[in-house]
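Undergrad: A predicted structure for the sequence below; I have some questions about it.
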Amino acid sequence: MKLSPPLRSPASRSSISSVNSQNSTASSSVVYELAKGWKECRDDVTGDSYYYSDKGEVSWERPVGVSPVKGGGGEKNAKKGKCTINRKSNAAKVRSPSPQLSSGDEEDDLREGIVEGVVSPGRVGGVVGELLTTPVGNGKVRRPLTPLTQDTVGSRDSMAPPPPPRTPLQEERLRRGRENRAEDGRGRGTEEEEEEEEEEEEDVPLAYIQAKLGELEKHWMTVKTISRKRQEAQMEMKKIAALEEKEKRQREAAASAAKRQKEEEEAKKAKRAAQLATQKRLKEKKVREVEEAKEREAKKKREEDRKKVEREREEKEKTRKKEERLRRENVKREKEREASEIEEKERAEREEMEKKKKKEAEERLIGAPVKTKPKLKPKLKPNTAKQTSETKASSNVEGRKNVKDDAKEHISNPFAHLF
């Protein structure tokens, strides 16, 4: 006898009727959207739907949101897993099955402006082999979407995480499915054969069902106990981690406060040091400016004294040169005067001598004796008035004295050069 699948446990039933469990006041015909951040996927082995969130959480139970699906069905439609895909937002919504899709001829039953396709395996919000309805909006029937072949079915979406651990019911169902296929000696049957198997599996003894339910309840209680203890241990670990984190934050806050206080003190010290350095620099600058002013004044005074001494020296030099020039002019005039006097005397002497010679000649002509003296070569003295520039330049006080003595001698004895 074939074993029929056991009844669903409360945990498995909650994955189907999660809408009613989430909102007990709502009607059983109300179907809610998936909760925000959750997506639906199919287990490749069992074919059951499981859900995963953006945070990496996985669950067999269907998380629902707060917005009901317009025109949504009740638990019956949720069991079938019918859904449509919003191609703009890629959000899955449970919908009621279209009455036009119930017959075998798809083209005759499709409404005008609706096309039909197949959802890829593991696609968000989709089921393998499920029909999609997309309104065209222009009243024309477009080319249907290409359905998937059997060799492409069974691959899970690469972005979806692996399904959570299977429940005992799923494991039992898989085992029984394998046994049934082994007994029949064939693989998966057609839809009609599966429906016949479901009808045959309904004749399961009540004692078997109750025994299985007892085992499942016992196992479920054990799982719940383990889960509760695990949750308690996790809560304890979380408390310890929170305390450690709190102590760590307190230590970090104390260290940060100490560091901030130290930095403030260092900043104050640096500011004070900068102020002292600025004051010292200003003081040094002021002293340097005073010293530079004094140095400029002293330099200016030295320059004025130097110019004054230079002017005095130039005045003295001019006076000396003027006196020297006057002295040379006086000496020159004196020498010229003396030379002119000597020349006058010599001229007078020559005239006198000529007169004497003339007189002697006249007496000789007469015959009178004439007393003559032997002629002496006159001593010629150089003309002092015709001295060269070198002699003038080399003359000194002694030379000038000798010249004056010679002039006096000539004046006192103008005929000394004749003897």
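TA: The structure has been received and is ready for your questions.
Undergrad: use CA for all of it now, contacts and neighbours both
TA: Fine.
Undergrad: so where do the helices sit in the stretch 301-419 of the chain?
TA: 389-394, 397-412 (DSSP state H, counting those that start in this stretch).
Undergrad: wait, which of those is closest to residue 49?
TA: Of all those, it is helix 389-394 that lies closest to residue 49, at 139.1 Å by CA to CA.
Undergrad: give me the contacts around the closest one.
TA: Counting contacts by CA atoms under 8 Å, 6 or more residues apart in numbering, no residue outside helix 389-394 touches it.
Undergrad: how about it: buried residues?
TA: Buried residues in helix 389-394, counting neighbours by 16 or more other CA atoms under 10 Å, are absent.
Undergrad: got it, and stretch 244-260?
TA: Per 16+ other CA under 10 Å, stretch 244-260 contains no buried residues.
Undergrad: try this one side by side with the last:
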Amino acid sequence: MPDEKGYFGEYGGQVIPPDLVAIMNDINRAYQEISKTPSFKDELNDLYTHYVGRPSPIFYAKRLTEKLGGAKIFLKREDLNHTGAHKINHCLGEALLARHMGKTKVIAETGAGQHGVALATACALVGIDCEIHMGEVDIEKERPNVTKMKILGCTLVPVSRGTRTLKDAVDSAFEEYLKDPVNFIYAIGSVVGPHPFPMMVRDFQSIIGKEARAQFLEEQGRLPDVITACVGGGSNAIGLFTAFLDDELVDIVGVEPAGRGLETGEHAATMSKGVKGALHGFECYNLQDQSGEPLPVYSIASGLDYPGVGPQHCLLKDLGRAKYVAIDDEECIDAFMTLSRVEGIIPALESAHAVAYAMKIAKKMSSNETILVNLSGRGDKDAYFIADKLGL
């Protein structure tokens, strides 16, 4: 848990004006009170089971393992959740919390559109207005998710400023939220932002790791040797990692986007190339220029092109409990196509980064060792983009 000021070590906190601190503290108090009530827990767990389809299974990628040689590769199938990704886990929690708090509108940003679709879905379910801010570049790239959000009834706000991607969508959504923070709630899409959001989103996503650890023990009679997940803001990864933090023999690896190459500057490899500083109301490793302003970032995966990372990830890096590596666009596309054609599973481009890392290290490991990949989302949203890119 973070400390009372929301810090994981020296990361996190509330780097925001005093009047916003009071509002964030109100959200924290409401979360601490409401989330512990039997009615909230029962409703959320019922929705996880009968609406989302949890628990998501663990799948042994036998043909991929045989193709590569070496370690056995397993996939935690978050792509099978309703709405197609892990995002629904915290979106349901945030929408229910908003309803219990009497909020009139939920506001959020989205990159790849998975958070936007999941939140629009959750808001439709609980009966509360939803407004999603999305960069114009991502709107063009992720057309299937844009269409879904509109069908689900949310208000979609195109963002034309800056790089017209995720960071700018965050800025735009937060500005809208500040117009009426009493009646609106900003449902942050990852384990980032001011306290209590990194903690709150982590708590909702921790169901991934709790399930995975129990499933792996039951099915394999042991824990995996390596667990891995893609990291942008880091919600799917921290959701998997949390349950394994005390298992010292399990290696924990976060995979971030090297984009067109770390040496090109066209990447979003925060842990590999970032420095400590403040971004969007919290302290973290981030990519910034000499004046402390966020740098433009890039990834083929829209959900990973964010210049910061969750504060708990930063602490895990400093402690050496988790390591963070970078996978470039070419490796990501290769993993995307390989998993599709060898196992019949089309992964999200975000998730394909973690698959690519597993493919890279499996060959160097023994056949007695195991790798568990959090397959955080499915690739329906990316299929046309990749088909056009590869001329399929």
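TA: Okay, I see it. Every value quoted in this text rests on a predicted model; they were computed, and no experiment measured them.
Undergrad: superposed, how do the two chains score by TM?
TA: In this superposition the chains share a TM-score of 0.19, using TM-score structural alignment, normalised by the length of the second structure; 119 aligned residues with a CA RMSD of 6.5 Å.
Undergrad: quick revisit: turn the helices of the stretch 301-419 of the first structure into JSON lines, including distance to residue 359 of the first structure.
TA: As requested, those are exported to JSON lines (distance: least, CA to CA, whole Å):
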{"stretch": "helix 389-394", "distance to residue 359 of the first structure": "44"}
{"stretch": "helix 397-412", "distance to residue 359 of the first structure": "28"}
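Undergrad: need the winner for burial among those.
TA: helix 397-412 (a mean of 13; mean count of other CA atoms under 10 Å).
Undergrad: by contact count, what packs against that one?
TA: Contacting helix 397-412 of the first structure under the criterion 3 or more CA pairs under 8 Å, 6 or more residues apart in numbering; DSSP states H and E is no other helix or strand.
Undergrad: how does it look with 10 Å?
TA: Secondary-structure packing of helix 397-412 of the first structure (3 or more CA pairs under 10 Å, 6 or more residues apart in numbering; DSSP states H and E): helix 206-366.
Undergrad: what's around residue 349 of the second structure, how many residues?
TA: Neighbour count of residue 349 of the second structure, defined by other CA atoms under 10 Å: 31.
Undergrad: name the nearest residue to residue 227 of the second structure, sequence neighbours excluded.
TA: residue 372 (4.7 Å; CA to CA, 6 or more residues apart in numbering).
Undergrad: any idea how far residue 94 of the first structure lies from residue 85 of the first structure?
TA: 9 Å (CA to CA, to the nearest Å).
Undergrad: between the two, which is the more surrounded one?
TA: A count of neighbours by other CA under 10 Å puts residue 94 above the other of residue 94 of the first structure and residue 85, at 25 against 19.
Undergrad: disregarding residues adjacent in the polypeptide, which is nearest to that one?
TA: Here the residue nearest residue 94 of the first structure, using CA to CA, 6+ apart, is residue 83, at 4.3 Å.
Undergrad: now swap in residue 170 of the second structure and tell me
TA: residue 109 (5.3 Å).
Undergrad: would you agree that neighbour is in contact with residue 166?
TA: Yes - if you go by CA atoms under 10 Å, residue 109 of the second structure and residue 166 touch, sitting 7.3 Å apart.
Undergrad: between these two, which contacts overlap?
TA: Contact with both residue 109 of the second structure and residue 166 is made by residues 133-135, 159, 172, according to CA atoms under 10 Å, 6 or more residues apart in numbering.
Undergrad: and the host helix or strand of residue 182 of the first structure with helix 206-366, angle?
TA: Using DSSP states H and E, residue 182 of the first structure maps to helix 168-184. Orientation of helix 168-184 of the first structure against helix 206-366 (axes from the mean of the first three to the mean of the last three CA atoms, to 10 degrees) gives an angle of 110 degrees.
Undergrad: and helix 168-184 of the first structure, which residues are buried?
TA: Applying a neighbour-count criterion of 16+ other CA under 10 Å, one finds 169-170, 173, 176-177, 180 buried in helix 168-184 of the first structure.
Undergrad: and that helix, what does it pack onto?
TA: Counting contacts by 3+ CA pairs under 10 Å, 6+ apart, helix 168-184 of the first structure is packed against helix 10-16, helix 206-366.
Undergrad: got CSV for those helices, with distance to residue 411 of the first structure too?
TA: CSV is the format used below for those (distance: least, CA to CA, whole Å):
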stretch, distance to residue 411 of the first structure
helix 10-16, 167
helix 206-366, 8
